[in-house]
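Novice: Output the structure for:
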Amino acid sequence: MEAFKCLTSRVVVLPVDNIDTDQIIPARFLKTTDKHGLGASLFADWRYLADGQPDPAFVLNRPESQGAQILLTGDNFGCGSSREHAAWALLGWGFRAVISTSFADIFRNNALKNGLLPVIVSPEVHQDLMRLFLQDPAQTLTIDLETQTLRWLDREVQFPIDPFSKDCLLRGVDELGYLLSLEPEIAAFESRYLTR
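Specialist: Take a look at the predicted model:
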């Protein structure tokens, strides 16, 4: 997985509360265990018209959204079922971070384990960000994971993240990668233990 240290990007605003994982990636796209290609199905029921053509009114289909790596969305993002495909689809489209006032626990854990940073902000900060990026989609936001800060214009706020997830994201490793990085220490322990 790609390491996450500091990201500066434009922001896609999707001001909808309670977006569940079936809206993020509809169930009909869950037949695969391969992460690749799921970005094309992200928000499929909102993103495409009945004839399969992109809906020009949906935010992801607008020119200003192309290449943006941060999604700013409503409260309780990722609720519903526990499908890991939701994080895969967001990453597949090109998002590296999602900002909300809260995330469903299972979605949050799936995101962190796959290199997608869920950033929780206060309702007041959320309102300020919504207002700014709806008015001026060309503005950028910086997410600095090392200092756990968001920076835009003349503002800077901190966001919470647990130390283990932060370490894994900074190093670009999942939980298995973290354990494998400890192989020399594990081997040394086993060697000492077996010689007792």
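Novice: C-alpha from now on. contacts and neighbour counts both.
Specialist: OK.
Novice: Quick one: list the elements packing against the helix or strand that contains residue 13.
Specialist: Assigned by DSSP states H and E, residue 13 belongs to strand 6-14. Under the contact criterion of 3 or more C-alpha pairs under 8 Å, 6 or more residues apart in numbering; DSSP states H and E, strand 6-14 touches strand 70-73, helix 123-135, strand 140-144.
Novice: Could you check the angle it makes with helix 123-135?
Specialist: Strand 6-14 runs at 80 degrees relative to helix 123-135, counting by axes from the mean of the first three to the mean of the last three C-alpha atoms, to 10 degrees.
Novice: please give me the structure for this one as well, since I'd like to look at both together:
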Amino acid sequence: MQKFTTLTSVAAPLREADVDTDVIFPARFLLLLDKAGLGKHLFHERRHARDGTNTDFVLNTPPFDQARILVAGPNFGSGSSREQAVWGLTDFGITCVIAPSFGEIFYSNCFKNGALPVVVAGDAHERVMAAAESGQALTIDLETQTVLLPDGEAIAFDIDPYRRRALMLGLDEIGSILEDDGDDIRAFEARHRSGQPWLFLDDGRLERLFAESHPG
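Specialist: All right, here's what the predicted structure looks like:
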């Protein structure tokens, strides 16, 4: 994953509440197996009319078509657990979503794919939304855990320290395990290899044993 430290971008405003994962990434595209290119299907029914032409949906409208931040209403990413909702966002270029609340599984999936979900509620969320609607850039600073508005106001947000560290280092779950427990894993493997060497015929011995048992 790419490291996430700071991000400055215009933010696409989406005031709608309860935007579920089927809206974000429609089920009919779930058969696509490659993450690359999924961005073109993001919000497909909102971005394209029945005749295939583009609508006036916010992500089709400059400058928001280049946004790397999305400011949404409450309960964003509810519904199914499909990870493709996050894959579509990140492939489109959106790596931060700001909302008063999120669907639980969607929130977790963001961290697994290098995206930052920021919980900002109440009046603070309204100020962030208004700044997004103005078309001015926001800055997300993960180190200081703040959203910096165009007028200089810094709005703080909370994030689990483990997840924050993983994003800043660009580590997915496997990467985090190797980073935190790599020495213990290598020590265990060394003891296992030493105590049960017959399980590790990976240095040519397996081929020799096969050759000896199948002469000619």
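Novice: TM between them?
Specialist: Between these two chains, after superposing, the TM-score reads 0.92 (TM-score structural alignment, normalised by the length of the first structure); 192 aligned residues with a C-alpha RMSD of 1.6 Å.
Novice: just the strands in the first structure please.
Specialist: 6-14, 70-73, 97-100, 117-120, 140-144, 149-152, 155-158 (DSSP state E).
Novice: Contacts made by the fifth one with the rest, please.
Specialist: Residues outside strand 140-144 of the first structure that contact it (C-alpha atoms under 8 Å, 6 or more residues apart in numbering) are 5, 6, 7, 8, 9, 10, 11, 149, 150, 151, 152.
Novice: at 6 Å instead, please
Specialist: Residues from elsewhere that reach strand 140-144 of the first structure, judged by C-alpha atoms under 6 Å, 6 or more residues apart in numbering: 6, 7, 8, 9, 10, 149, 150, 151, 152.
Novice: thinking again about what came up before, can you tell me which of the helices and strands packed on strand 6-14 of the first structure is packed in deepest?
Specialist: strand 70-73 (a mean of 24; mean count of other C-alpha atoms under 10 Å).
Novice: Superpose on the second structure and give me the mean offset of that strand.
Specialist: Compared with the second structure after fitting, strand 70-73 of the first structure deviates on average by 0.3 Å (mean C-alpha distance after the TM-score superposition for the first structure).
Novice: if we can go back for a sec, take the contacts of strand 140-144 of the first structure and write them to CSV, including distance to residue 41 of the first structure.
Specialist: Output for the contacts of strand 140-144 of the first structure, formatted as CSV (distance: C-alpha to C-alpha, whole Å):
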residue, distance to residue 41 of the first structure
6, 27
7, 24
8, 25
9, 22
10, 21
149, 31
150, 29
151, 31
152, 30
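Novice: Neighbour count and distance to residue 182 of the first structure added to these, as JSON lines?
Specialist: What follows is the contacts of strand 140-144 of the first structure, written out as JSON lines (neighbours: other C-alpha atoms under 10 Å; distance: C-alpha to C-alpha, whole Å):
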{"residue": "6", "neighbour count": "15", "distance to residue 182 of the first structure": "25"}
{"residue": "7", "neighbour count": "17", "distance to residue 182 of the first structure": "28"}
{"residue": "8", "neighbour count": "16", "distance to residue 182 of the first structure": "32"}
{"residue": "9", "neighbour count": "18", "distance to residue 182 of the first structure": "34"}
{"residue": "10", "neighbour count": "22", "distance to residue 182 of the first structure": "37"}
{"residue": "149", "neighbour count": "17", "distance to residue 182 of the first structure": "29"}
{"residue": "150", "neighbour count": "20", "distance to residue 182 of the first structure": "32"}
{"residue": "151", "neighbour count": "15", "distance to residue 182 of the first structure": "34"}
{"residue": "152", "neighbour count": "15", "distance to residue 182 of the first structure": "38"}
